[in-house]
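>>> all I have is the shape, not the residue letters:
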């Protein structure tokens, strides 16, 4: 399990425990966190689970693969460094304390 902090666009924080093996997107979906729509269900076929990763975590995460890079082109105001698709972030103990920020909207 890892504690993940999801921060809504307006600043409201949700700290939830997410089971190892799930994705950060599944953790949001399963806990009713607003701001992550996940229209494709985690297939990396849309950008509706886009977040901005806290700067302290950028270097700790695995790099984006080419498919995630392509999908981020469709995200709302992607950041070249901090934007990630939560469906591509698999939870393990190393992600304990991860903090992500939702964009103003998902498209």
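That came through fine. What you see is a predicted model, and the numbers here were worked out from it, not measured in a lab.
>>> going by C-alpha atoms from here, please, whenever you check contacts or count neighbours.
Noted.
>>> and the residue positioned nearest the centre of the chain, how far is that from residue 30?
Geometric centre of the chain, nearest residue: residue 86, 2.9 Å, by Cα atoms, centre = their mean. For residue 86, the distance to residue 30 equals 13 Å [Cα to Cα, to the nearest Å].
>>> and residue 101, by the same measure?
17 Å.
>>> those two - which one has more neighbours?
When neighbours are counted by other Cα atoms under 10 Å, residue 101 and residue 30 differ, and residue 101 comes out ahead with 22 against 11.
>>> which residues touch that one?
Contacts for residue 101 (Cα atoms under 8 Å, 6 or more residues apart in numbering) come out as 6, 7, 8, 9, 51, 52, 53, 54.
>>> before we go on, here's another structure to hold up against the first:
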């Protein structure tokens, strides 16, 4: 299983082994990662699973779809070039070692 590191808002790092095919949002919420609210349950309609993808990984992910781009405009925390919604990132073997930071607020 790919290992994904979530850096929580307080700076604590949580590295999880996540199954291929799940989303980062689902993996985070199922494992008690702090800072991912996921109010919409992964429907790409709330932006409460906003994360910052580590710069070394940003170009390795598929680009965001238009719906994700639109939701990111309403994110509570500052939007950065590396901003993504964790519900829209599907775990794959190629993402082994991915690091994402969780912003200080989702609402």
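Ah, there it is. None of these values were measured; they are calculated from a predicted model.
>>> before we move on, the earlier item: tell me the one among the contacts of residue 101 of the first structure nearest to residue 76 of the first structure.
Checking these against residue 76 of the first structure with Cα to Cα, the nearest one is residue 51 at 9.6 Å.
>>> is that closest one located within a strand, as I assumed?
Yes: secondary structure of residue 51 of the first structure (DSSP: H, G, I helix; E, B strand; the rest coil): part of a strand.
>>> just the buried residues of the contacts of residue 101 of the first structure.
By neighbour count, with 16 or more other Cα atoms under 10 Å, the contacts of residue 101 of the first structure hold 6, 7, 8, 51, 52, 53 as buried.
>>> now do the contacts for the last one.
When you say that, I think you mean residue 53 of the first structure. Residue 53 of the first structure neighbours (Cα under 8 Å, 6+ apart): 82, 83, 84, 98, 99, 100, 101.
>>> now the two most distant members of those residues.
83 and 98 (13.7 Å).
>>> more neighbours, those two?
More neighbours surround residue 83 than the other of residue 83 of the first structure and residue 98, with 25 against 21 (other Cα under 10 Å).
>>> ok, the more buried one - contacts?
Contacts of residue 83 of the first structure by Cα under 8 Å, 6+ apart are 50, 51, 52, 53, 72.
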